[in-house]
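[1] Sequence and computational prediction follow.
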Amino acid sequence: MARQLPPARERILKAAARLFQGAGIRATSLDAIAEHAGLTKRTVYYHFRSKDDLIAAYLAARDEPNLALFQCWFAEGEGDAAARVESIFRHLAKAARHPAWRGCGFLRTSVELVDQPGHPAVVAARRHKKRVEAWLAGVFQEGRNGQEAEALARHIMLLLDGAFAVVLLHRDPSYLDSAGEAAACLIRSFALVGAEM
C-alpha cells in the first residue's frame, strides 16, 4: 500500500519552515517552497493568499510548540524558579550548538520586516513574545504582586532575546549560558527584595 502524503497545507508549512529558517524569508521564493513541498505554486496560492500570509502562518504554527517547549524545560528543571528558568537558557544553549541552529525565528523574521511593523508576521511574532512574557509573569506571581511579576518577566525576556542576538553575532552559545546565570541571579534578587518588604 502506498504511503499517504500529509495534506498540502501541512506540506507547504513544513517546507516554508525549513526554507525560512535556513535562508530567511526574503531570500525564499514561493517557487522554492512549492518545489520543496512537491506541489505547484498554484496549490500554494490556493492555501495562502500571498507570501505574507504564508510567513504569518509559519510563525503562528511555531507559537504554541515553542511556548510548550519552554514550559516543558521549566517543568523538568530542578530547584527553585530561578534554577528552572536557568535550565531554559541551558537547553537553548545546547540547541544553539547544533550547526543548523539559526536563532529565534520570531526575531529573525521581525528583523527582516523591520520596515513593516504592521506585517501579519510581525504581529504574530509580537503575540508569541507577549505570550512567553505573560507565562513567565504567571510563574513569578507567587509571593509577588502583579507589577513585580510583570517587571521580572520583562527583564527575563530582555535577557533571552538579547542572548539570541549576541549568540548569532558571535556564533558563541555560551552567551545563552551567561544570560541564564544572569536570569537566575535577577530572579533571586527579586525574591530577596520581596522578603525584606
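    Thanks, I have it.
[2] only C-alpha atoms for contact and neighbour calcs from this point on.
    Noted.
[3] Show me where the chain has its helices.
    8-23, 30-37, 41-47, 51-76, 81-96, 105-112, 120-140, 146-170, 174-196 (DSSP state H).
[4] so what secondary structure elements neighbour the third one?
    In this case it means helix 41-47. If you count contacts as 3 or more C-alpha pairs under 8 Å, 6 or more residues apart in numbering; DSSP states H and E, helix 41-47 packs onto helix 8-23, helix 30-37.
[5] Touching the first one from outside, list them.
    The set of residues external to helix 8-23 that reach it, using C-alpha atoms under 8 Å, 6 or more residues apart in numbering, is 25, 28, 33-34, 36-37, 39, 43-44, 47, 54-55, 57-58, 100, 102, 105.
[6] Out of those, which end up buried?
    25, 28, 33-34, 36-37, 44, 54-55, 57-58, 102, 105 (16 or more other C-alpha atoms under 10 Å).
[7] Single out the most deeply packed of the helices of the chain.
    Mean neighbour count (mean count of other C-alpha atoms under 10 Å) peaks for helix 81-96 among the helices of the chain, with a mean of 21.
[8] also this one, for the comparison:
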Amino acid sequence: MTPSVPATRDRIVSAAAKLFYSEGIRAVSVDAVAEKAGVTKRTLYYHFASKDDLIAAYLNGRDQPNLALFKRWFSEADGDVADKVRGVFYALAKSARHPRWKGCGFLRTCAELANMPGHPAMKVGVAHKKRVEDWLNDVLEAVGLETRARTLAHQIVLLLDGGFAVVLLHRDPSYMETAGEAAHALVRMELSKTKAAIA
C-alpha cells in the first residue's frame, strides 16, 4: 500500500467527521464528504464500500481520542477519585461552552440510527460506551470499591450521557456540572462506607 492511500482515507474520514458532527449523518451526503475531502466520489467508494462504513469509521476515529481525553481530565483533576470523577464532568462542561460544541457524537449518531440496531456505527457506539464504563470500573476498583465499582460505573455513565442530552437540549453547561456533583456524591458515599467498614 502506497503512503498516499492511508493519507487519502484519513482525509476522507476527517472531512466526514467535521460534517457528520456539525450537521448530522443523515443531513450529509457522500457527495458533500467527497467535496470537502477534495476527492472524487469514486475515490471515496474505493476506500469505503458504503456511507454506512464511512459513518462507522467516523465514530471509530473518535473512540480512542475521546477515551484518552477523559483519562487526561481525570488525571489532571486534583483530589481523590471522587474529585477526579467530578473533574471529568467539569471539563466536559467547559467544552460545552464552545460555540461549535454539538454534544456527544456517539449518542447523536446512535439516535439517528435508532431504528437500525445492526448498523456498524451502532456497534462502534456500544463498544465505545462500554470502554468508558470499563475504564471507570477499573479506577473505582483501584481505590478499593471492588464490590460497588460496576454499579457506580453504570451510574456515572448514566449521569454523563444524561448530562450530554440535557446540555444539548437547554444549551446550558451547568447541567453537566450538576451531574458531576451527583457523581461526586455517589463516589464519596461509597468511599465513606468502605472506610467505615475497615475502621
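    Structure received. Because the structure is predicted, anything quoted here is derived from the model rather than measured.
[9] thinking again about what came up before, show me the two of the buried ones among the contacts of helix 8-23 of structure 1 that sit farthest apart.
    Val44 and Arg102 (25.1 Å; C-alpha to C-alpha).
[10] tell me the contacts of the nearest residue to Val167 of structure 1 once chain neighbours are set aside?
    Of all residues not flanking Val167 of structure 1 in the chain, Pro173 sits nearest, at 5.4 Å (C-alpha to C-alpha, 6 or more residues apart in numbering). For Pro173 of structure 1, the contact set (C-alpha under 8 Å, 6+ apart) comprises 93-94, 96-97, 167.
[11] Report the two of those separated the most.
    Lys94 and Val167 (11.9 Å).
[12] Enumerate every residue touching Leu186 of structure 1.
    So Leu186 of structure 1 contacts Leu152 (C-alpha under 8 Å, 6+ apart).
[13] picking that back up, of all the contacts of Pro173 of structure 1, which comes closest to Val132 of structure 1?
    Distances from Val132 of structure 1 to those, taken by C-alpha to C-alpha, are shortest for Ala93, at 17.9 Å.
[14] How much space separates Leu186 of structure 2 from Gly144 of structure 2?
    Taking C-alpha to C-alpha, to the nearest Å as the measure, Leu186 of structure 2 falls 15 Å from Gly144 of structure 2.
[15] what's the answer for Tyr90 of structure 2, then?
    24 Å.
[16] again with Ala34 of structure 2
    51 Å.
[17] OK, contacts around the closest residue to Cys104 of structure 1 other than its chain neighbours?
    Leaving aside its chain neighbours, Cys104 of structure 1 sits nearest to Phe164 (6.6 Å; criterion: C-alpha to C-alpha, 6+ apart). Contact analysis of Phe164 of structure 1 by C-alpha under 8 Å, 6+ apart lists 103-104, 176.
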